[in-house]
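> missing the sequence, but the structure's below:
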C-alpha cells in the first residue's frame, strides 16, 4: 500500500469537501449494498470478492493466491484460509498450474459461478450510480 507524501497541499474549498463527502457516502452505500447482496446469496462479502476476482484477469478463468491477495488488499496467508473456507463451501477449487508447480490456481465451481453471476448482476445499477458520482466529482475538481 502507498504512503501519504508529506508535501504541503493547498487547502480544499468547501465545494471540494462536499464532493469528497458525497463520493465517500456513495462509495459506502455501494459497499453496503454489496455486503447485503452477498449475504442474501448465502456468502460473505469477502467470499464474493474472492470469487469475483478469480474472474478479473483477461484471457483466463482463474487467479493465483498472490493476485487475490493484491486484489483483496490482504496478506497471502489470509487468502489461503479464505480459499479453504470457500473450497469447503463448494464455491472454488484449487488446481496446480501445469507450467509452474509453485503456482496454485483458484477456479470457480459451478456453484461459485452461479453466486457470482447473481450478485454481480445486482451490482449493475449500483455501479452506474457510483460511476456518475465519480464522473461528477472528477469533472468538478479538474
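Sure thing, it's come through. It should be emphasised that the depicted structure is a prediction, and the values quoted were computed from it without experimental measurement.
> C-alpha from now on. contacts and neighbour counts both.
Noted.
> number of nearby residues for residue 98?
10 (other Cα atoms under 10 Å).
> ugh, wrong one, residue 132
12.
> Show me what counts as buried in the helix or strand harbouring it.
Here residue 132, judged by DSSP states H and E, is contained in helix 110-141. Buried positions in helix 110-141, judged by neighbour count with 16 or more other Cα atoms under 10 Å: 112, 113, 115, 116, 119, 120, 123, 126, 130, 133, 134, 137.
> Those: which two are farthest apart?
112 and 137 (35.2 Å; Cα to Cα).
> Run through who's touching stretch 134-142.
16, 19, 20, 23 (Cα atoms under 8 Å, 6 or more residues apart in numbering).
> Quick one: distance of it to the chain centre.
23 Å (Cα atoms, centre = their mean, to the nearest Å).
> Included below, for side-by-side comparison, is a second structure:
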C-alpha cells in the first residue's frame, strides 16, 4: 500500500473520530435544549446574545452572522423567541432602524440552567474531544512536514 493511501486513510479515520465527538456534543446540546423547552436554534440565539462582547450591538444582523442563518430566518427565530418572552427588542438609540436584542429574565434563567448542563457535559467529554483534536492537529503537522520535503 502506498504511503499516500495509508496517510489518506489515517486522515479520514482521524477526521471521522473528531466529527463523531463533535456530533455527540451537539446531540447532547440539542436534547438538553428540547428538555428545557427551547428549540436548539433558540438556545443558540440566547447564547449568542448573552455571550456577545460588551461593546457589541446585538442586532438581527449580528445574530444571523453568528448563527450562520439568513436574515429572514433570524427574524423568524427572534419573533418566536420574543413571543415566548425569552428576548426583547428595543430600538437602537443611534440608528432607529435597528433593533437591539436582549435577554429577558426568563431567557437568562433558561440559558443559565442550560449553560451549567453544557459545562458539566463538556467537562466529561473534554478528554475525548481534546484527544480527537490533537490527532487532527498531529496529522496536519505531519502533512505539512511531508509537503516541505
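Sure, I can see it. Values in this document were obtained by computation on a predicted structure and should not be read as measured data.
> Could you dump the contacts of stretch 134-142 of the first structure into CSV and include neighbour count?
Formatted as CSV, those follow (neighbours: other Cα atoms under 10 Å):
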residue, neighbour count
16, 14
19, 18
20, 17
23, 19
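> from the residues you listed, which ones fall inside helices?
16, 19, 20, 23 (DSSP state H).
> Quick one: map residue 93 of the second structure onto the first structure.
Under the alignment (TM-score structural alignment), residue 93 of the second structure pairs with residue 98 in the first structure.
> what secondary structure does its match sit in?
coil (DSSP: H, G, I helix; E, B strand; the rest coil).
> cool, and residue 74 of the first structure?
Quick answer, by three-state DSSP: residue 74 of the first structure is coil.
> Next, count neighbours for the aligned partner of it in the second structure.
Applying TM-score structural alignment, one finds that residue 74 of the first structure aligns to residue 69 in the second structure. Counted by other Cα under 10 Å, the residues lying close to residue 69 of the second structure total 15.
> So what does residue 19 of the first structure match up with in the second structure?
Correspondence of residue 19 of the first structure to the second structure, assessed by TM-score structural alignment: residue 14.
> what's the answer for residue 29 of the first structure, then?
Using TM-score structural alignment, the partner of residue 29 of the first structure in the second structure is residue 24.
> tell me which element its match is part of?
Here residue 24 of the second structure sits within helix 3-35, counting by DSSP H and E.
> so what's the aligned residue in the second structure for residue 87 of the first structure up against?
Matched by TM-score structural alignment, residue 87 of the first structure corresponds to residue 82 in the second structure. Residues in contact with residue 82 of the second structure (Cα under 8 Å, 6+ apart) are 88, 89.
> ok but residue 82 of the second structure is inside a helix, no?
Yes. Assessed with three-state DSSP, residue 82 of the second structure lies in a helix.
> check contacts around the residue positioned nearest the centre of the first structure.
The centroid of the first structure falls nearest to residue 49 when counting by Cα atoms, centre = their mean (4.7 Å). Contact analysis of residue 49 of the first structure by Cα under 8 Å, 6+ apart lists residue 72.
> That one maps to what in the second structure?
That one, residue 49 of the first structure, aligns with residue 44 by TM-score structural alignment.
> tilt between the strand or helix carrying that match and helix 3-35?
Using DSSP H and E, residue 44 of the second structure falls within helix 40-50. Comparing the axes of helix 40-50 of the second structure and helix 3-35 via axes from the mean of the first three to the mean of the last three Cα atoms, to 10 degrees yields an angle of 90 degrees.
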